[in-house]
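sequence-free structure coming up:
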């Protein structure tokens, strides 16, 4: 087997026309270069130079130099790509996140990553928390950002931030006039439009409210359109209420337990790729400095 190092030494000597200059270029001793050339010629079974002075190639040497240059060029490109992938400068990252995170937090992080690491490709899927868990567990994405999975899931949860739930209603709705955080009993008698995000927490009062709801919506655009049309009120994570139509408002809830803890979702016993590690580091830094969410203690 011809080693790339031996071919590199041969090409250097052939280009320089002598061993001494090639040794200086390679940072090797003259004797080491001479030994490498001898071993290469022994391996090939024929001389590559016409004489010991190494300034004239044999016909075989001319062909080997051309082939060696092509091989070394491809070898170096391959090694550069391996290094880039190993350091997170190249590669594909597939992420699944709940819609509020995908819309409010990820754009800035992903834009920065693409600017600093142009060799990276990112695929983002926004969906509800149960679907994020399923996508990570099934290996369809490498990392998820959502609420905590149940204990039966073979998933690892790394908490990032707490996101209190808020009531969303029209500005002309009676509840919009409240001057204090709303209690669950304040919602009695008002139509609640249920949605997937409310499954991230549960209290007795909230469970009764959701059971009494005659309307539900899964898509965020449809949900807010229903609220805007006066079909009822809904409960959403605070992050999801940062970009709403001007005719809607969000109201604080008195129940401090009405919050979701959002974190990274990873498959257990799975070594993250370098690009995933780089993304996690950038995302943590962003949420720690953005002031948009209440950061939790992270491992």
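All right, it came through fine. Computed from a predicted structure; not experimentally measured.

When you work out contacts or count neighbours from here on, use the C-alpha atoms and nothing else.
Noted.

and the gap between residue 148 and residue 102?
Per C-alpha to C-alpha, to the nearest Å, residue 148 is found 17 Å from residue 102.

whoops, residue 76 was the one
Applying C-alpha to C-alpha to residue 76 and residue 102 gives a distance of 38 Å.

picking up where we left off before, just want to know which of residue 148 and residue 102 has more residues nearby.
Legend: neighbour count by other C-alpha atoms under 10 Å for residue 148 and residue 102, higher for residue 148 (21 against 18).

number of nearby residues for the closest residue to that one other than its chain neighbours?
Take residue 148 and drop its neighbours on the chain: the residue closest to it by C-alpha to C-alpha, 6 or more residues apart in numbering is residue 157, 6.2 Å away. Residue 157: 19 surrounding residues under other C-alpha under 10 Å.

can I assume residue 157 is in contact with residue 263?
Yes - using C-alpha atoms under 8 Å, residue 157 is in contact with residue 263, at 6.2 Å.

Residues that sit against both of these two, list them.
By C-alpha atoms under 8 Å, 6 or more residues apart in numbering, residue 157 and residue 263 have these common neighbours: residue 148.

and here's the other structure:
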């Protein structure tokens, strides 16, 4: 369609034409559209001028469609129906999105934190549906930036200037080993130096866990230059189960809850914590539902920390 024609046409003119065609009179159409007859006649006149051909045949007693008008009528009706359908579909989508919150999270958050939080929140807001998508730290940020998620929960990956990072939780790094390992049975607190000369399983350099220990002074050589390097927790568990190797992970990422043969014990000297944050887009306001869910999560740290012994998971604002 010529751009000039498209700019001059209006839905009111389409409705006027369809109404006159179906009513067979200007008076009936004017009553149906709740406008005056002169206004309706002017609208039809302008419409025919834009289309460029006569669509209606007028006599003193009746109005009928010209042959071209008969050909044009079903197309005009379809245009109006398509517009109405598009509007209704958009409104329906908007209503669904209004009560839907998508959260991008680290796998450890997806397993240890979100399920219980979602159940608790659903009891308070049963009409809101929380959709969870797990990813690594880089992926969580990408989902928030791309609009695939309303917000994310992760440790800061890139300090992107288009994102706000709101402190949420901090979980302590600790030893992961088999339950029959000598360090698992030790009654005294463990320090990083206790890992000296042990066979160690490290996470790949491009992971948040690896970045926690990079450049930290005082850590054993085996931690900084591990015997094994893996990308997934599943691979780490497999190696530890099969021998004397040990590893270190943040408390929420510890696989002891999945495998009773493994244990987690916090490590000190130094105490290392993973800082978890709510990652929120700066230039895209949260929906009301997403905003309320973030407020709910921030108020849940007492319940979350109580699930983990010895204060290995704390509020991000807690330094004790």
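Received it, and whenever you're ready, just let me know what you need. This one's a predicted model, so the numbers in the text were calculated from it and none came from an experiment.

Let me see the TM-score of these two.
Superposed pair, TM-score by TM-score structural alignment, normalised by the length of structure 1: 0.68. Supporting alignment: 281 aligned residues with a C-alpha RMSD of 4.6 Å.

about what we covered before: could you point out which element follows the helix or strand hosting the residue nearest to residue 148 of structure 1?
Using DSSP states H and E, residue 157 of structure 1 falls within strand 155-170. Following strand 155-170 of structure 1 in sequence order, the next helix or strand is strand 192-194 (DSSP H and E).

which bit of structure 2 covers that following strand?
Taken onto structure 2 by TM-score structural alignment, strand 192-194 of structure 1 occupies residues 200-202 there.

Next, the mean deviation of the matching stretch compared to structure 1.
For stretch 200-202 of structure 2, the mean deviation from structure 1 after alignment is 2.1 Å (mean C-alpha distance after the TM-score superposition for structure 1).

and that stretch, how far out from the chain's middle?
32 Å (C-alpha atoms, centre = their mean, to the nearest Å).

just stretch 85-98 of structure 1 next, same as before
Computed by C-alpha atoms, centre = their mean, the separation of stretch 85-98 of structure 1 from the middle of its chain amounts to 5 Å.

in that stretch, what counts as buried?
Residues of stretch 85-98 of structure 1 classed as buried by neighbour count (16 or more other C-alpha atoms under 10 Å): 85, 88-98.

which residue in structure 1 lines up with residue 261 of structure 2?
Match for residue 261 of structure 2 (TM-score structural alignment): residue 247.

Now check residue 297 of structure 2 against structure 1: what is it aligned to?
When structure 1 is aligned by TM-score structural alignment, residue 297 of structure 2 is paired with residue 287.

That match in helix, strand or coil?
State at residue 287 of structure 1, reduced to three classes by DSSP: H, G, I helix; E, B strand; the rest coil: helix.

Same check on the one 10 residues further on?
Secondary structure for residue 297 of structure 1, judged by three-state DSSP, is coil.

pretty sure it is touching residue 160, no?
Yes - in terms of C-alpha under 8 Å, residue 297 of structure 1 counts as a neighbour of residue 160; the distance is 7.3 Å.

Same drill for the two, tell me which one is more crowded.
More crowded of residue 297 of structure 1 and residue 160, by other C-alpha under 10 Å: residue 160, with 24 against 9.

measure the more buried one to residue 263 of structure 1 for me?
5 Å.

And for residue 175 of structure 1?
In terms of C-alpha to C-alpha, residue 175 of structure 1 sits 31 Å off from residue 263 of structure 1.

looking at structure 1, which residue lies furthest from center?
Most distant from the centre of structure 1: residue 51, at 57.4 Å, with distances by C-alpha atoms, centre = their mean.

hang on, that residue is in a strand, isn't it?
No - counting by three-state DSSP, residue 51 of structure 1 falls outside a strand, being coil.

which ones are touching it?
Taking C-alpha under 8 Å, 6+ apart as the contact definition, residue 51 of structure 1 lies against nothing.

what do you get if the cut-off is 10 Å, keeping everything else the same?
57-58 (C-alpha atoms under 10 Å, 6 or more residues apart in numbering).

What's the separation between it and residue 61 of structure 1?
12 Å.
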